[in-house]
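Undergrad: predicted model and sequence follow; I will ask about them next.
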Amino acid sequence: MSFENQLKEEMRLVLLRLLNEMPSYRGNSSTLHSGLDRWGLSFSRDQVKTELYWLKDQGCLSIEMEDPAVLVVKLTERGQDAVENRTRIHGIKRPSA
């Protein structure tokens, strides 16, 4: 696996973890972008949105509002299962034990 793919898998897990910690399991792409930065993961806002759409396609989150500037997303049960290591989703880093 390439280093770029490893970074993407890590970013996807961190995005789900951030949503899992937010009130009502909801957040927006801007806040999540800032959260990634705090975890030492530096990605563009466009990359964050691309990965949020990818996570939506995997059933890990739903998109509640689409705007060119910001996406509002909500963690799904499947996404929470991935964060809490109850399910394995190819393309998302598995949480450490």
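TA: That came through fine. Numbering: from 1, shown residues only.
Undergrad: going by C-alpha atoms from here, please, whenever you check contacts or count neighbours.
TA: Will do.
Undergrad: now the residue most central in space within the chain: how far from Asn5?
TA: For the chain, the residue nearest the mean C-alpha position is Leu15 (2.8 Å; Cα atoms, centre = their mean). For Leu15, the distance to Asn5 equals 15 Å [Cα to Cα, to the nearest Å].
Undergrad: got another one to weigh against that:
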Amino acid sequence: MHNIITADQRLALLQSLVACNNDANQGMLQTCIAQFGHSISMDLVRTHMLWLEEQGLIKINRLQMGATTMFVGVITQRGLDVANGVAVVDGVKKPNPEY
């Protein structure tokens, strides 16, 4: 069950980036994926973003805000393909046809 939820959260992050014109900061992404039914911590948002970056699905721009680093995710072409169901990556849910 954990893997199913994780894969759905990652898809929700990719779809949120698409909805935000292909880039958004970690706070916006946390708010957006709540609309997909996932109320998750900022730490988990960042963990998913790092995983998506490792897979080549997003690029993370790291902005230094004093002692804090803000993540801004930018979707890649591969990430767009996965969000649209054109490509498949293990660990990311394949979207339903109506999305």
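TA: That came through, no problem. In this text, all values refer to a predicted model and were calculated from it rather than measured experimentally.
Undergrad: quick one: what's aligned to the residue nearest to the centre of structure 1 in structure 2?
TA: The alignment partner of Leu15 of structure 1 in structure 2, by TM-score structural alignment, is Leu13.
Undergrad: give me every residue that touches its match.
TA: 29, 32-33 (Cα atoms under 8 Å, 6 or more residues apart in numbering).
Undergrad: one more pass at 10 Å, please.
TA: Residues in contact with Leu13 of structure 2 (Cα atoms under 10 Å, 6 or more residues apart in numbering) are 7, 19, 24, 26, 29-30, 32-34, 36, 45, 48-49, 52, 58, 73, 75, 83, 92.
Undergrad: wait, Asn5 of structure 1 touches Glu51, no?
TA: No. Using Cα atoms under 10 Å, Asn5 of structure 1 makes no contact with Glu51, being 11.9 Å away.
Undergrad: mind listing the strands for structure 2?
TA: With strands called from DSSP state E, structure 2 shows them at 23-25, 58-65, 68-75.
Undergrad: now render these as TSV, adding distance to Val88 of structure 2.
TA: Below are the strands of structure 2 laid out as TSV (distance: least, Cα to Cα, whole Å):
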stretch	distance to Val88 of structure 2
strand 23-25	21
strand 58-65	15
strand 68-75	15
